[in-house]
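> heads up, no residue letters with this:
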């Protein structure tokens, strides 16, 4: 019998699945609910920031400074796409990816008006002031590919949430489903 030889992408997929399993993620209803977990894991507060910055800028961006992190996402896209962007950027944080230490000109134009002047100084200061920037633009780089896969796994985890049996939420869902199946059943 022929056995398929594992490719480097298969090995990477296994490594990323193992990484996510090793995180021991809490049960959450959405990717956004993972923010406190990621904050604790990286030891910094994270601020989710919708940012209308135009087509010249990536649809998502992660800026990490020594005191906090800013996750920018496009508020003009669908909620599902916003969650995908957020999951991708959280994946970068969890994997400890480092990005650029200076803002590229097209990115700077839209973001500078949204940022605190102290943050701008930290990012644009000498050698980036210890800040790093990751912009979600393409998937050719290994870090981007890994963040895309781990972000998808984070979304899969969040989408697998089921309320505990016997909880008020589970009972409410059950009552609704039973009522829909039998319209004469009282509420």
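Cool, the structure landed. All of these numbers come straight from a predicted model, not from anything done at the bench.

> Going by C-alpha atoms from here, please, whenever you check contacts or count neighbours.
Will do.

> name the element the residue nearest the centre of the chain belongs to?
Centroid check for the chain by C-alpha atoms, centre = their mean gives residue 87 as the closest residue, at 2.0 Å. Assigned by DSSP states H and E, residue 87 belongs to helix 79-95.

> how close does residue 77 sit to residue 52?
As judged by C-alpha to C-alpha, to the nearest Å, residue 77 and residue 52 stand 10 Å apart.

> Those two: which has the busier surroundings?
Between residue 77 and residue 52, residue 52 has the larger neighbour count (other C-alpha atoms under 10 Å), namely 16 against 11.

> can you pull the contacts of that one?
Residue 52 makes contact with 74-76, 110, according to C-alpha atoms under 8 Å, 6 or more residues apart in numbering.

> Give me the buried entries from those residues.
Buried by 16 or more other C-alpha atoms under 10 Å: 74, 110, out of the contacts of residue 52.

> Output the contacts of residue 52 in a markdown table; the columns should cover secondary structure and distance to residue 66.
As requested, the contacts of residue 52 are exported to a markdown table (DSSP: H, G, I helix; E, B strand; the rest coil; distance: C-alpha to C-alpha, whole Å):
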| residue | secondary structure | distance to residue 66 |
| --- | --- | --- |
| 74 | coil | 24 |
| 75 | coil | 26 |
| 76 | coil | 30 |
| 110 | helix | 23 |
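
> Okay, one more to line up with it:
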């Protein structure tokens, strides 16, 4: 896939529809489908990340992508972190180098010589963070749950408009 730009929730919804995904009920199921589409595995692992610090990290390794999620996150928050990092992967967002996080990410120890790239972002008000949040919200809208009606639990437009 090539880098994409999704400036608003409408373009994110259109992008999600274009993927022609099967119904999914969890972020893990979505990762499996995206892995198949990209022919590149995406693994989700939990780790105790430093607080304060990122709740999720994308590690781009030679043969797979790893989404590291703060192990203290639970429920919908945990799923949203996975969806947010998955959005960064699909949009091919660049990250920054943060060597101080390498000791707390055991997943990096498995591939020290393999050129793993840690994708962290320090500016959470950037265009890429907004794009990842919107795409994560669009993915969340498509999650199916037999217990509730599908839908989004917060107003994306109000969140970014500051209302």
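Cool, got the structure. Computed from a predicted structure; not experimentally measured.

> coming back round to it: in structure 2, what residues pair with the helix holding residue 87 of structure 1?
Counting by TM-score structural alignment, helix 79-95 of structure 1 falls onto residues 75-91 of structure 2.

> In that stretch, which of the residues would be classed as buried?
Quick answer for stretch 75-91 of structure 2 (16+ other C-alpha under 10 Å): 78-91.

> Of those, which is the nearest to residue 6 of structure 2?
Relative to residue 6 of structure 2, the closest of the buried residues of stretch 75-91 of structure 2 is residue 91; by C-alpha to C-alpha it sits at 8.4 Å.

> before we move on, the earlier item: relative to residue 121 of structure 1, which of the contacts of residue 52 of structure 1 is nearest.
residue 110 (16.1 Å).

> Please tell me how far the aligned residue in structure 1 for residue 103 of structure 2 sits from residue 57 of structure 1.
The pairwise alignment with structure 1 assigns residue 103 of structure 2 to residue 109, based on TM-score structural alignment. Counting by C-alpha to C-alpha, the separation of residue 109 of structure 1 from residue 57 of structure 1 is 9 Å.

> Pick out whichever of those two has more residues nearby.
In this view residue 109 of structure 1 and residue 57 are compared by other C-alpha under 10 Å, and residue 57 has more residues nearby, 21 against 15.

> Hmm, residue 145 of structure 1 is touching residue 137, no?
No - look at residue 145 of structure 1 against residue 137 with C-alpha atoms under 8 Å: they stay out of range, at 11.0 Å.

> Give me the mean deviation of the match of helix 79-95 of structure 1 from structure 1.
Compared with structure 1 after fitting, stretch 75-91 of structure 2 has a mean deviation of 1.0 Å; criterion: mean C-alpha distance after the TM-score superposition for structure 1.

> Check what contacts that stretch and list those residues.
Taking C-alpha under 8 Å, 6+ apart as the rule, stretch 75-91 of structure 2 contacts 1-5, 26-27, 31, 44, 55-58, 67, 69-70, 128, 131-133, 135-137, 139-140.

> What separation is there between residue 25 of structure 2 and residue 79 of structure 2?
10 Å.

> got it, and residue 105 of structure 2?
The value you get for residue 105 of structure 2 to residue 79 of structure 2, if C-alpha to C-alpha is used, is 19 Å.

> got the buried residues for stretch 11-30 of structure 2?
Buried residues in stretch 11-30 of structure 2, counted by 16+ other C-alpha under 10 Å: 12-13, 15-16, 24, 26-28, 30.

> need the helices for structure 2, in chain order.
9-18, 27-38, 75-91, 106-109, 127-142, 156-161 (DSSP state H).

> mind putting those in a markdown table, distance to residue 116 of structure 2 included?
Shown next, in a markdown table, are the helices of structure 2 (distance: least, C-alpha to C-alpha, whole Å):
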| stretch | distance to residue 116 of structure 2 |
| --- | --- |
| helix 9-18 | 28 |
| helix 27-38 | 18 |
| helix 75-91 | 14 |
| helix 106-109 | 7 |
| helix 127-142 | 21 |
| helix 156-161 | 32 |
